[in-house]
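> everything below, folded, please.
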Amino acid sequence: MSYTVSSKGPVPGPFPPATHGFLYFHPDAHNPLQSQIRFRVTQDHDPTRSFSSGHDLTYGSGFTWHIPLTRAAQSPKLREMLVRDGLIDDALVAQLQARPLSRLEFYRLKRSVSVLDQPFIFDLTNRTLSLVVRVAGQVRRYHTDGPLRYYLGKDKYLVHEAGSALCRLERSTLPQHAGRRIVVMRLLKILQPPKRCSDLPRMCNVSVPAEGELFAFGQRAWYRDVDKPGKGNEILRLLYDAPDDGEQASGQSS
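So this is what the prediction gives:
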């Protein structure tokens, strides 16, 4: 068990100083396969007294440190403890063991969502928005043109050459989208300061929004209509129609 310290892949490292507390099971009621083991940081070693006042261990990006249940089930000892304590049953164990666990899935955890408003890390230099969507018992890959490209006639320009941010998709409440099922994208936190490309046309009006604001092309919000035809919108529809967890899921690697 280790604390991943690299944003490029699973590089083990030491836990932060004075990290002490308790491992606990965090179930996903809507998708049990996406349940997690998290670490609760507490002031002392009495869980009945300090657990509720503690906080989940996080990475610097704000994501919650966790062991995915899919990985925990690969450990006979952890699997035995989870079954013994009634946290998972034999039927779920069978599903976990039947599901192939690829290394690619681990690398993509920072761009994986199972509810619509789940935060993910977006590389501001990417031409596309690419996510792994785990919902309704399915694992799908969602790709669409990113919100940070500038179009001038037939030419397309990448706006930034550096930068990353914590973002989320969400249901639009904008007046112009009333009566339609529209998804927009909000920037939550800048992780690496953005750096604009030097060869952009002077009239380029695409930029990184302020923290808490929506991505937009000029004055028009970047959006996707989930009811339009197409494979990408079909995947967004699954997220749009999925029940919310009641909390913003943040169990991702940084």
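
> going forward, measure contacts and count neighbours with C-alpha atoms only.
Noted.

> element containing Leu96, please.
Take DSSP states H and E as the rule and Leu96 turns out to sit in helix 90-98.

> could you identify the helix or strand that succeeds that helix?
Where DSSP H and E defines the elements, the next helix or strand beyond helix 90-98 is helix 103-107.

> report the distance from that following helix to the chain centre.
14 Å (Cα atoms, centre = their mean, to the nearest Å).

> Arg49 in helix, strand or coil?
helix (DSSP: H, G, I helix; E, B strand; the rest coil).

> tally of neighbours for the residue nearest to Gly54 when sequence neighbours are not counted?
With sequence-adjacent residues excluded and distances taken as Cα to Cα, 6 or more residues apart in numbering, Gly54 is closest to Thr42, at 4.6 Å. If you count neighbours by other Cα atoms under 10 Å, Thr42 ends up with 21.

> how much space is there between Thr42 and Asp56?
Counting by Cα to Cα, to the nearest Å, the gap from Thr42 to Asp56 is 9 Å.

> just Phe25 next, same as before
12 Å.

> which of these two has more neighbours?
Using other Cα under 10 Å, the more surrounded residue of Phe25 and Asp56 is Asp56, with 19 against 16.

> next up, for comparison:
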Amino acid sequence: MALPLFSPRRFLPCSKTISRWPSTRFYSVRAEKGAETHRRYPGPPGHTISTLNPPFIAPDDYVDLSQRKQIQLRFPKSQGNARAELIYGRCSNIPQPFPPRSAGFFYYHRDPDAAPLEGSIRFRVTSDNAPSSFNRGHDLLLPSGLPWQIILPQVACGKSYGRLRDQLLEENLVTAKQLLQCRDIFREIKRIFPRVVLFRMNQEFPVEFTGQIALAVVGKVLHRPHWSSLFRQGTSFPITGSGVARFEPSTDPEYAGRRVVHLRITKIVNPVSITEETTLLKPEAGQLLVRPSHSRIEPWAYDIDASNSVAATALRALWDNSRIP
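Below you'll find the predicted structure:
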């Protein structure tokens, strides 16, 4: 059964049979002699950029996204009208415009210590079109403060990202094996939300203090853990607001020799307030999440080897992907 990754709307399907993915490489339109040449899919030509590899960007790769609801990217070897369609985000399924002063360069990002299937298309906001401004710029952000990005599983599975797949392969930024692995792992997912997909420890994700944490963890398979009671007391959620958090290995001497994980609130996005009497403490930016335990308040701690629950299995995958000693 196909499962939506936290949304029943607009799907990005992945085939269950993994043999090849849609490509634009050999697409062409042939016209009879004397016939008028035309494109099969008429529409705006899109913006052509030459590369997704930062060392090779050129002034002509500079793109101004400000206030645009959609950008259609083309590359020099695009065939016919093949292009990738990108948006900033959706609210109630309506495309939202890119923020003002969003001009710069698209590029492929991969951390030096990235997990095997970790990587993403990002947008570096710069002061001008000089390639030298790339390193002085900053990544385009979402309202949560997390980076705007199209993660590799989206690129591998997304119907509208065929041209991005081709370009990443042409520039040797990804491998065919990585794309096939992504399609295999996400074959039952209809829509992928990068903000809740984790590959390793210390990756940030958004949290709502009035609900549960539900994530997708990429290991050898896809794990779907959720924590329903971290911000709950009894049957209610007495704390409102939202933030950004991350799982991290414990350095507490109390847990020496054990694989124990804490949750750190790295940022408060919407102001926190307490709406009813509670023993819970307000989450604070930069601090570990604390919970009442045996008549005292202490950091929430999860021993990932103590059980075979979905949550423990997912956290073990994050730990292993992080190559923690």
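
> circling back: flag every buried residue along the helix holding Leu96 of the first structure.
93, 96 (16 or more other Cα atoms under 10 Å).

> then stretch 73-87 of the first structure?
For stretch 73-87 of the first structure, a neighbour-count test (16+ other Cα under 10 Å) marks 73, 79, 82 as buried.

> repeat that for stretch 40-48 of the first structure.
In stretch 40-48 of the first structure, counting by 16+ other Cα under 10 Å, buried: 40-43.

> and it, how far apart are its ends?
In stretch 40-48 of the first structure, first residue to last residue: 12 Å (Cα to Cα).

> what does it contact?
19-24, 50-51, 53-57 (Cα atoms under 8 Å, 6 or more residues apart in numbering).

> try 6 Å
20-22, 50, 54-57 (Cα atoms under 6 Å, 6 or more residues apart in numbering).

> coming back round to it: nearest to Tyr142 of the first structure among the buried residues of stretch 40-48 of the first structure?
Nearest to Tyr142 of the first structure among the buried residues of stretch 40-48 of the first structure: Arg40, at 32.1 Å, using Cα to Cα.

> what's the closest one aligned with over in the second structure?
Counting by TM-score structural alignment, Arg40 of the first structure lines up with Arg124 in the second structure.

> ok, Ile190 of the first structure next?
Residue pairing (TM-score structural alignment): Ile190 of the first structure is matched to Ile268 of the second structure.

> by contact count, what packs against the helix or strand that contains that match?
Here Ile268 of the second structure sits within strand 260-274, counting by DSSP H and E. When contacts are defined as 3 or more Cα pairs under 6 Å, 6 or more residues apart in numbering; DSSP states H and E, strand 260-274 of the second structure sits against strand 239-249, strand 287-288, strand 302-303.

> the second one vs the first structure, average offset?
Between strand 287-288 of the second structure and the aligned residues of the first structure, the post-superposition mean distance stands at 1.2 Å (mean Cα distance after the TM-score superposition for the first structure).

> can you tell me the closest non-neighbouring residue to the residue positioned nearest the centre of the second structure?
The centre of the second structure sits closest to Pro194, judged by Cα atoms, centre = their mean, with a distance of 2.4 Å. Leaving aside its chain neighbours, Pro194 of the second structure sits nearest to Ile151 (6.2 Å; criterion: Cα to Cα, 6+ apart).

> can you tell me the SS state at Gly162 of the second structure?
With three-state DSSP as the basis, Gly162 of the second structure sits in helix.

> Pro292 of the second structure now?
Pro292 of the second structure - assigned by three-state DSSP - is strand.

> from Thr279 of the second structure, how far off is it?
Counting by Cα to Cα - Pro292 of the second structure and Thr279 of the second structure are separated by 7 Å.
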